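Colleague: Sequence and predicted model, in that order:
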Amino acid sequence: MSNLIARSKFCLTAAMVLLVHSWIGATAENLRYSPVSRDVVETRLVKYAGNNKQREATLKQMFAEAGCDDQHLSEQPVKGSKLPNVICLLPGSSDKVIIVGAHFDRVSEGDGVVDNWSGASLLPSLYEAVKIEPRKHTYIFIGFTDEEQGEVGSHFYARQMTRDQVAAADAMINMDTLGLAPTEVWASHSDKRLTGALAYIAKQLNVPVTGVNVEQVGSTDAEQFSDRKIPRITIHSLTQETWNAHILHTSKDKLSAIRLDDYYQTYRLLAAYVAFLDQVASIPATPNPH
């Protein structure tokens, strides 16, 4: 098989030095966040069973159990889909926003654990990691419908955003196909500031992260936000080896394909990352009232 997966140079290079200087003081040790235990992450991962309608209901229930109440948990009807996007809103002190998303739908082959219950089931755990701490950004956690049908849910969500909502969005973090290997980032389709921040916090945590570009594999929900000029980053776990194993969209996409140690390390990194972005992403100064 020809090489469809391309490794990318991914580190804190000289081009990022000025950004790093602005992050001094924001380290893993003083980040305000509360990651859930490995048991919680794995318990949510094994709730993958069922068709897409059942998975949507399971994701909504997991958000509710994580503490996202009826006032902040909603279903967004999506034009062109029989199922809604699932949205959990976590308000912050400013109008700036960080979007964290993953699609919950699956294809008919296999169990759809890797693609993409691995991403969707982390959403409630990431919500829990930041929900009790003071924060500047409003977090919007979204389970997208029908990514497998052409990114229908993410396209609808991104296109219905107003100009003000687009301007308020500092970052879109997309999770797709996790746990096959240590954390990877689609570097060529991710904002350089966001990838630099990921590399920085990964080094703080001593968690491996590599740039692996997957242009020849397909697209992802993050591209819908890129089309609106919103900074985005896609986190995945594909390598040439795991791609050659023919796991995605086959009967091999099942729980046993997940490397649980790598999967929890990815969660640890992402929990710190979403908290870190709240501290370092741009927040305009609030003018004093006259």
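Modeller: Yep, it's here.

Colleague: contacts and neighbour counts: CA atoms only from here.
Modeller: Noted.

Colleague: Distance check, Val274 against Asn244.
Modeller: Remark: distance between Val274 and Asn244 (Cα to Cα, to the nearest Å) = 31 Å.

Colleague: Now do the strands in the stretch 51-200 of the chain.
Modeller: With strands called from DSSP state E, counting those that start in this stretch, the stretch 51-200 of the chain shows them at 73-76, 85-90, 97-103, 138-144, 169-175, 183-185.

Colleague: So if I had to pick from Val274 and Asn244, which one is more boxed in?
Modeller: The neighbour count for Val274 versus Asn244, taken as other Cα atoms under 10 Å, is higher for Val274 (22 against 15).

Colleague: Run through the neighbouring helices and strands of the host helix or strand of the more buried one.
Modeller: Using DSSP states H and E, Val274 sits in helix 260-280. Judged by 3 or more Cα pairs under 8 Å, 6 or more residues apart in numbering; DSSP states H and E, helix 260-280 is in contact with helix 38-45, helix 123-130, strand 183-185, helix 192-205.

Colleague: which one of these lies closest to His249?
Modeller: Set against His249 and scored by Cα to Cα, the helices and strands packed on helix 260-280 come closest in helix 38-45, at 18.0 Å.

Colleague: got a list of contacts for the closest one?
Modeller: Under the contact criterion Cα atoms under 8 Å, 6 or more residues apart in numbering, helix 38-45 has outside partners 62, 113, 117-118, 121-122, 125, 260, 264.

Colleague: okay, now Ala168: neighbour count?
Modeller: 18.

Colleague: Check Arg7 too.
Modeller: 17.

Colleague: wouldn't it be in contact with Ser237 here?
Modeller: No. Counting by Cα atoms under 8 Å, Ser237 is not a contact partner of Arg7; they are 11.9 Å apart.

Colleague: The structure to be compared is supplied as follows:
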Amino acid sequence: MKRKLSFSLIAMLFGLLSVLGGVSAQTTTYDPSLVHKNGAMAYEHMNYLAYEIGKRVAGSENERKAETYIKSQFERMGFKTEVQEFSYTRRGTAYNSSNIVAYKPGKSTKQIIVGAHYDSVDKGLGVDDNASGVGVMLEVAEVLKNVKTPYSIVFIAFGAEEVGLQGSNFYANQMSKTEIDNTVGMINLDSLAVGDNMYVYGSEGEDGFIRDQALEIAKKKKLNVGTNPGLNPHYPVGTTGDWSDHAPFKDKGIPIGYFEATNWEIGDKDGYTQTEKHGSIWHTSNDTIDFIEEKFPGRIEEHLSTFSILLTDLLKFMNKTSTAK
């Protein structure tokens, strides 16, 4: 398969990190130069999850393989990392899943949560939904690992999103009042690769500062990122629905930001129809790199690069003076 061949040309330097940093010899490593090209490292992570692991259905062996991969990547970067196990019941059957949590200290003890789910449905390979979000999160984590950010950052790969936001609900419900009060905001990354337009959403009112600052950065850097235009009265300008991992944090009163690629101007104008040419790609057999690159040449690279630049700068410069220490 061509994807596995291209991947092998870049990665798989076994044993190096066990000598240099004590990380497992089985950790997949990458050419460090990828970090200096926006979106390139995100692409490799996305490719690995989709083509080396495959479908990552919640509660499956492949979801566990993805957990191991993501944990090893955070550890390779030098982050304090833990796996948060949880179980859930669906249609009378019990399942196990997990969240992978990596902590990056910042200038302030206040924290920002950045999350992306790593499970997928049993159609396609989960490239857009949501290996793309995990890829961007891992790339940005690596870019920022030695950068003093205004706030501490908690990077979380959520399990079992596709079966009721199980991972994000579990994490949010474990948070103490002190931790909730200490959290400046939560930024969710979901389905970034294929939609016609790139968006950032946020909370309503003053709590929409994450979205607003992201839009300012996008304007300054001439990034092609906008927000929900509010054509559907059920979803006011700049907001979105409660269908992804931001929702449990929003319910706790934590301001949210949400990066996504879709098209709010077509279909029912609810953000579910991603493209004019081929409708929705997520949750279909078309959610593969091969299909997306054939039908939308260059789109994956453009989107991963854009979202990586935007998230990196947002985390480097985001401020909320009323909560900063």
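Modeller: Ah, there it is. Keep in mind the model is a prediction, meaning the values are calculated, not measured.

Colleague: Once they're superposed, tell me the TM-score.
Modeller: The TM-score (TM-score structural alignment, normalised by the length of the first structure) is 0.78; 248 aligned residues with a Cα RMSD of 2.5 Å.

Colleague: hmm, who's touching stretch 83-97 of the first structure?
Modeller: By Cα under 8 Å, 6+ apart, stretch 83-97 of the first structure touches 53, 56, 59-60, 63, 68, 72-78, 127, 131, 134-146, 153, 168-171, 283.

Colleague: Report the buried residues of that stretch.
Modeller: 83-92, 95-97 (16 or more other Cα atoms under 10 Å).

Colleague: all helices in the stretch 151-300 of the second structure, in order from the N-terminus.
Modeller: Assigned by DSSP state H, counting those that start in this stretch, the helices in the stretch 151-300 of the second structure fall at 166-174, 177-181, 209-220, 247-251, 289-295, 299-317.

Colleague: what about Ala94 of the second structure, distance to Arg3 of the second structure?
Modeller: The gap separating Ala94 of the second structure from Arg3 of the second structure is 35 Å, by Cα to Cα.

Colleague: Compare the two (neighbour count), which wins?
Modeller: Arg3 (15 against 10).

Colleague: List the buried residues for the strand or helix carrying the more buried one?
Modeller: Using DSSP H and E, Arg3 of the second structure maps to helix 2-8. Buried residues in helix 2-8 of the second structure, defined by neighbour count with 16+ other Cα under 10 Å: Phe7.

Colleague: Same question for stretch 228-238 of the first structure.
Modeller: Buried, per 16+ other Cα under 10 Å, within stretch 228-238 of the first structure: 230-238.

Colleague: Aligned to Met186 of the second structure, what sits in the first structure?
Modeller: Counting by TM-score structural alignment, Met186 of the second structure corresponds to Met172 in the first structure.

Colleague: Let me fix that, I meant to ask about Tyr103 of the second structure.
Modeller: Taking TM-score structural alignment, Tyr103 of the second structure has Leu89 as its aligned residue in the first structure.

Colleague: hmm, back to that, tell me the two of the contacts of helix 38-45 of the first structure that are most distant?
Modeller: Most distant of the contacts of helix 38-45 of the first structure, by Cα to Cα, are Met62 and Leu260, 19.7 Å apart.

Colleague: would you list the helices of the stretch 151-300 of the second structure in JSON lines and tack on distance to His283 of the second structure?
Modeller: Listed next are these as JSON lines, based on distance: least, Cα to Cα, whole Å:
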{"stretch": "helix 166-174", "distance to His283 of the second structure": "18"}
{"stretch": "helix 177-181", "distance to His283 of the second structure": "32"}
{"stretch": "helix 209-220", "distance to His283 of the second structure": "26"}
{"stretch": "helix 247-251", "distance to His283 of the second structure": "20"}
{"stretch": "helix 289-295", "distance to His283 of the second structure": "14"}
{"stretch": "helix 299-317", "distance to His283 of the second structure": "17"}
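
Colleague: To Asn197 of the second structure, which of those lies closest?
Modeller: Closest to Asn197 of the second structure of those is helix 299-317 (Cα to Cα; 9.2 Å).

Colleague: Also compute the angle for that closest one relative to strand 183-189, please.
Modeller: 170 degrees (axes from the mean of the first three to the mean of the last three Cα atoms, to 10 degrees).

Colleague: Buried residues, helix 299-317 of the second structure. List them.
Modeller: 299-316.

Colleague: mind checking how far Gly112 of the first structure is from Leu248 of the first structure?
Modeller: From Gly112 of the first structure over to Leu248 of the first structure the distance is 8 Å, taken as Cα to Cα.

Colleague: so who does Thr183 of the first structure touch?
Modeller: So Thr183 of the first structure contacts 208-210, 235-237, 262, 265-266 (Cα under 8 Å, 6+ apart).

Colleague: try 6 Å
Modeller: 209, 237, 266 (Cα atoms under 6 Å, 6 or more residues apart in numbering).

Colleague: what residue of the second structure takes the place of the last one?
Modeller: It stands for Thr266 of the first structure. Under TM-score structural alignment, Thr266 of the first structure pairs with Phe307 in the second structure.

Colleague: To which residue of the first structure is Gly164 of the second structure aligned?
Modeller: Mapped onto the first structure by TM-score structural alignment, Gly164 of the second structure lines up with Gly150.

Colleague: How many residues are close by that match?
Modeller: Gly150 of the first structure has 13 nearby residues by other Cα under 10 Å.

Colleague: and if you look at the one 10 residues further on?
Modeller: Residue crowding around Gln160 of the first structure was assessed by other Cα under 10 Å; the count is 11.

Colleague: any idea what it aligns with in the second structure?
Modeller: That one, Gln160 of the first structure, aligns with Gln174 by TM-score structural alignment.

Colleague: Can you tell me how far that match is from Tyr69 of the second structure?
Modeller: Applying Cα to Cα, the value for Gln174 of the second structure to Tyr69 of the second structure is 24 Å.

Colleague: Then Arg76 of the second structure?
Modeller: As judged by Cα to Cα, Arg76 of the second structure and Tyr69 of the second structure stand 10 Å apart.

Colleague: any idea what Thr81 of the second structure aligns with in the first structure?
Modeller: That one, Thr81 of the second structure, aligns with Leu73 by TM-score structural alignment.

Colleague: what do you get for Asp251 of the second structure?
Modeller: Using TM-score structural alignment, the partner of Asp251 of the second structure in the first structure is Asp227.

Colleague: For its match, the count of nearby residues, please.
Modeller: 12.

Colleague: same thing with Val140 of the second structure?
Modeller: 25.

Colleague: Over to His246 of the first structure?
Modeller: His246 of the first structure is flanked by 12 other residues according to other Cα under 10 Å.

Colleague: ok, now how distant is the closest residue to it other than its chain neighbours from Asp262 of the first structure?
Modeller: Nearest residue to His246 of the first structure, sequence neighbours excluded (Cα to Cα, 6 or more residues apart in numbering): Lys252, at 7.3 Å. In this structure, Lys252 of the first structure lies at 18 Å from Asp262 of the first structure, with Cα to Cα as the measure.
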